[in-house]
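Undergrad: here are the coordinates; sequence isn't available:
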């Protein structure tokens, strides 16, 4: 995870054409902190991560994990699961639900 964070900070800082000093000034931290983050030293705090994601205009997930928005859009574009797909994946639930119904009807009848 640290490697992805380092790479995202460097990539987005360069994309905005900022030096480490300029980035530090914009999010109100020292230049040494930026250097530590980019070198894989002490990771940023949650507040710093939020400031970085706002400045870079990317999601926290993309900043921390290095995931592009396209990956999430691909997941959202998947067709919904059909009944047969559901049964193929979760067939064992039929035994649990059937056993509960059998118990409930025999108990309260």
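TA: It's in. Keep in mind it's a predicted model, so treat the numbers as computed, not measured. Numbers count the residues shown, from 1 in each chain.

Undergrad: all contacts plus neighbour counts: C-alpha atoms, from now on.
TA: OK.

Undergrad: which stretch of helix or strand covers the residue nearest the centre of the chain?
TA: The centroid of the chain falls nearest to residue 61 when counting by C-alpha atoms, centre = their mean (3.5 Å). Assigning secondary structure by DSSP states H and E places residue 61 in helix 60-65.

Undergrad: Any chance you could list what contacts that helix?
TA: 1-2, 4-5, 8-9, 49-50, 53, 67-69 (C-alpha atoms under 8 Å, 6 or more residues apart in numbering).

Undergrad: Check it against this one:
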């Protein structure tokens, strides 16, 4: 249900008719009608085209949840050490490389 409403909402936000949206995505107007009524789902390629046209993520298009909602939930909570490591684990490689370089340089 979210996909149908997201297509309608974003098409109306851009002030496009179903025919104009169909032309921009490269499908027939009947496809747009089917997508908005829930009779048919867009292909993966069409979903990507729609998300690019609407300038939203695929997640927001398909599930109706955007990054902004996620940020609002997370914004009030402090990040634990484990959350930091889960998000920035790759920094350990840079830090380890720096330590190895510093030890070999100054030993």
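TA: Cool, got the structure. The model shown is predicted, which means the values in this text are computed figures rather than measured ones.

Undergrad: Restricted to helices, list the contacts of helix 60-65 of structure 1.
TA: Judged by DSSP state H, helices contain the following of the contacts of helix 60-65 of structure 1: 2, 4-5, 8-9, 49-50, 53, 69.

Undergrad: Give me the buried entries from those.
TA: 2, 4-5, 8-9, 49-50, 53 (16 or more other C-alpha atoms under 10 Å).

Undergrad: what's the burial count for residue 9 of structure 2?
TA: Neighbourhood size, residue 9 of structure 2 [other C-alpha atoms under 10 Å]: 14.

Undergrad: what residue of structure 1 takes the place of it?
TA: Aligned counterpart of residue 9 of structure 2 in structure 1: residue 11 (TM-score structural alignment).

Undergrad: Give the aligned equivalent of residue 31 of structure 1 in structure 2.
TA: By TM-score structural alignment, residue 31 of structure 1 lines up with residue 29.

Undergrad: One more: residue 46 of structure 1?
TA: So residue 46 of structure 1 corresponds to residue 44, using TM-score structural alignment.

Undergrad: In TSV, list the ones in helices among the contacts of helix 60-65 of structure 1 along with distance to residue 21 of structure 1.
TA: Listed next are these as TSV, based on distance: C-alpha to C-alpha, whole Å:
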residue	distance to residue 21 of structure 1
2	21
4	21
5	19
8	17
9	13
49	17
50	19
53	17
69	28
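
Undergrad: which of these lies closest to residue 105 of structure 1?
TA: Relative to residue 105 of structure 1, the closest of these is residue 69; by C-alpha to C-alpha it sits at 49.1 Å.
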